[in-house]
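Q: the sequence isn't on hand, but the structure is:
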């Protein structure tokens, strides 16, 4: 062929860390006329959601729903827990930990940030030492992201609770699960988490627009006198209201509720959370294997998080070096129909626009052929653009899938 061919026509694939792929069956569930909001099937459907939402987070405690995205949930949690001047400790391992801290500061909360950088998860020894030093118990809550969407660092939440217990500190534990719930293993009650929250557009496989907050009885009691609480954000009527519309404090996101019912059926009842977590584990290791092969002999290419235990199972942040990261993203989207995530929050003095970083999402409605397809397109792009890389990535990636899935059919 004398001229380059554009191979992007056909069904595009969005491999970014949210919004994630919305399954066809969820789209069909939402594709309906507006329902009666005063009686009928919507009441029965909505009532069926709460046990499954609790199961999703691993809790028998309270759940509240909101119309909003992750940024709205930061504000919801802050208003229900804190008064102006309350002190909190935020553990940051990327852009979104810092984002939650900044929102709390803007609301008048006294925030202390332990910043562990952009390429490592929180150090539990350092956290324990800081809490031991708070002999007066001024810190009301320890807040962290389970998975930071920008860096793809994953906090050891169970280890964090253990560090807090060793320090004998009474603070609440709050966890941002927006990028992890329905992807990375999470057990709210078993791990001693007091507040957790997630949004609809990532592991829950829905369009953006709904948010969920799970909270313990301890959090309810501690926050009962929160001075920042307002009528809209108040989680009590959302968790306790006798009518379905009170769960959303006004007109409900009706079509999202139909989609949510389908998503919870898929995750909790059909696939089961143990397999959901295992599937994301395998797909993450598939991506890691490819990057490790590409990086052999090429130091510019590598995973952002060096320690496997500290890596997200929902998304992988990696470097190719500027401007190769941005060039590869553009090639994959415009030449092959695969959209990769930008290098969000990874700017340096040498790379002020994070052009050397990209993110590969493997969250939600994703299986082996989708992930392997993304990696194959990326390798084709490296070849087309002349980006030097190590060999054997596809062999390494397919070996992970083959070993995990075994040699037997369904």
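A: Thanks, I have it. In this text, all values refer to a predicted model and were calculated from it rather than measured experimentally.
Q: use CA for all of it now, contacts and neighbours both
A: OK.
Q: in stretch 69-82, what's buried?
A: Using 16 or more other Cα atoms under 10 Å as the burial criterion, the residues of stretch 69-82 that qualify are 69-70, 72-82.
Q: now do it: distance to the chain's middle.
A: With Cα atoms, centre = their mean, to the nearest Å as the basis, stretch 69-82 stands 16 Å off its chain's centre.
Q: isn't residue 317 right up against residue 150?
A: Yes - in this structure residue 317 lies within contact range of residue 150 using Cα atoms under 8 Å: 7.0 Å.
Q: packing partners for the strand or helix carrying residue 43?
A: Taking DSSP states H and E as the definition, one finds residue 43 inside helix 41-57. In this structure, helix 41-57 packs against strand 62-67, helix 254-264, with contacts taken as 3 or more Cα pairs under 8 Å, 6 or more residues apart in numbering; DSSP states H and E.
Q: quick check: longest helix of this protein.
A: Ranked by residue count, the top helix of the chain under DSSP state H comes out as helix 273-294.
Q: and that one, what does it pack against?
A: Contact analysis of helix 273-294 by 3+ Cα pairs under 8 Å, 6+ apart lists strand 302-303, strand 315-319, helix 368-385, helix 393-405 as its packing neighbours.
Q: structure B:
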């Protein structure tokens, strides 16, 4: 061990500068370092308070350090942590049971992230097509501006070239169509397509809801060609859009659904849900993961789903959504030089920057952060709001006040 770390490693003083010294520079985090949180409240190293309207990129939907989740995971920590996939465990069996009972699916596969869930979905789709139709049916169709993860396969399927530059050669037989463009879909989805993967609401691509007619057309084209329809609900799932999963809002049922982010409220877990017929093409040894479905992650997710998948809880999400949309509409009207009209669904909302301020979404969020409000971006042109689903009316009002102050400060320069 390095001499300077021989004692007191767990209490080693660290700052934001430490990130630049010891971590691979794949991120450019904020200057402040959060150290404590509860609900939607966050405090940094200096003791400054922030209202968190990011929920860890639509993850901590029940709030930071949710007492029920803390209690559940503490009990599991003192019971059973990890077994490996040579054994099953009670929490994962209960989690699979509750998810299949609540959705179209018959089977669940658990992993550690949304990227892994999408990787599993795409591998399964190709395996299914290869077995049922032959190796010629292998092409995958995705949408421009989509985001499906950072593995080489999923980042290639995502329709954003900035994430694939320098990683060539990329996996083959992947094509991209314009989002919400039915004619583009009809041209691309032919008999050699194994899977069509789509976000029912694009998150990283700018918070753009899928047109119901477009999503229905994808379903019809998949039925016609024998392709599997995969809904990536990593960001939109587990209550974020006011239903347990957004496919329930749009009335289009996929063949495979992927879930992560809010499923674990900050504890890493991902899930791929599908039908009996499709699941059988993943036989023993054809896919796997060391940590997927471990008792700790499954316990957290089980309690998350039980809390969120209640009519009263989802009704409150839709109520809070209506109030937040109304606030943002008024904000846009009051600052037309700064913002366009809000868009999105539930508590996943994008606020586009107005024409004269395109590319400056990050500048605005930095201004809001200085005033005590944590916000996200969805590309350079869109401010993204994804507060915990337990956000109160008082917190909505406080966020509106800070956003207005931030708008004034932003305009003043």
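A: Thanks, I have it. On a predicted model such as this, the values are computed, not experimentally measured, just so you know.
Q: format the helices and strands packed on helix 41-57 of the first structure as TSV; extra columns: distance to residue 134 of the first structure and mean neighbour count.
A: Written out in TSV, the entries for these read as follows (distance: least, Cα to Cα, whole Å; neighbours: other Cα atoms under 10 Å):
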stretch	distance to residue 134 of the first structure	mean neighbour count
strand 62-67	29	23
helix 254-264	41	21
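Q: who wins for proximity to residue 194 of the first structure among the ones you listed?
A: Ranking these by their distance to residue 194 of the first structure (criterion: Cα to Cα) puts strand 62-67 first, at 10.1 Å.
Q: tell me how many other residues surround the counterpart of residue 395 of the second structure in the first structure.
A: Under the alignment defined by TM-score structural alignment, residue 395 of the second structure corresponds to residue 370 in the first structure. Other residues near residue 370 of the first structure number 15, with proximity taken as other Cα atoms under 10 Å.
Q: ok, back up a step: which of residue 317 and residue 150 of the first structure has more neighbours?
A: residue 317 (28 against 25).
Q: quick one: the helix holding residue 43 of the first structure to helix 273-294, angle?
A: Relative orientation of helix 41-57 of the first structure with respect to helix 273-294: 60 degrees, computed using axes from the mean of the first three to the mean of the last three Cα atoms, to 10 degrees.
Q: centre of the chain to helix 41-57 of the first structure, how far?
A: For helix 41-57 of the first structure, the distance from its own C-alpha centre to the chain's C-alpha centre is 21 Å (Cα atoms, centre = their mean).
Q: would you list every one of the helices in the first structure?
A: Applying DSSP H to the first structure gives helices spanning 24-30, 41-57, 70-81, 95-106, 124-133, 157-167, 217-222, 235-240, 254-264, 273-294, 324-336, 368-385, 393-405.
Q: distance to residue 7 of the first structure for these - can I get that in CSV?
A: Compiled in CSV, the helices of the first structure are given as follows (distance: least, Cα to Cα, whole Å):
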stretch, distance to residue 7 of the first structure
helix 24-30, 24
helix 41-57, 39
helix 70-81, 35
helix 95-106, 34
helix 124-133, 47
helix 157-167, 43
helix 217-222, 52
helix 235-240, 48
helix 254-264, 32
helix 273-294, 23
helix 324-336, 5
helix 368-385, 11
helix 393-405, 20
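Q: quick one: which of those helices is nearest residue 185 of the first structure?
A: Nearest of the helices of the first structure to residue 185 of the first structure, taken as Cα to Cα: helix 273-294 at 5.7 Å.
Q: what residues does the closest one touch?
A: Counting contacts by Cα atoms under 8 Å, 6 or more residues apart in numbering, the residues outside helix 273-294 of the first structure that touch it are 56, 182-185, 267, 301-303, 312-316, 318, 360, 362-363, 367-368, 371-372, 375, 389-394, 396-398, 400-401, 404.
Q: can you do 7 Å?
A: Surrounding helix 273-294 of the first structure, the residues in contact under the criterion Cα atoms under 7 Å, 6 or more residues apart in numbering are 182-185, 267, 301-303, 313-314, 362-363, 368, 371, 389-394, 396-397, 400-401, 404.
Q: for that helix, what is the distance to the chain centroid?
A: Its chain's C-alpha centre lies 15 Å from the corresponding centre of helix 273-294 of the first structure when counted by Cα atoms, centre = their mean.
Q: what are the buried residues along it?
A: Buried residues in helix 273-294 of the first structure, counted by 16+ other Cα under 10 Å: 273, 276-294.
Q: show me what residue 96 of the first structure lines up with in the second structure.
A: Under the alignment (TM-score structural alignment), residue 96 of the first structure pairs with residue 147 in the second structure.
Q: how near is the nearest residue to its match once chain neighbours are set aside to residue 152 of the second structure?
A: On the basis of Cα to Cα, 6 or more residues apart in numbering, the spatially nearest residue to residue 147 of the second structure that is not a chain neighbour turns out to be residue 158, at 4.6 Å. From residue 158 of the second structure across to residue 152 of the second structure, the span is 10 Å (Cα to Cα, to the nearest Å).
Q: residue 211 of the second structure now?
A: Shown here: residue 211 of the second structure relative to residue 152 of the second structure, a distance of 29 Å by Cα to Cα.
Q: repeat that for residue 36 of the second structure.
A: Following Cα to Cα, the distance that separates residue 36 of the second structure from residue 152 of the second structure is 34 Å.
Q: which of those two has more residues huddled nearby?
A: residue 152 (17 against 14).
Q: residue contacts, the more buried one?
A: The neighbours of residue 152 of the second structure, taking Cα under 7 Å, 6+ apart as the test, come to nothing; the list is empty.
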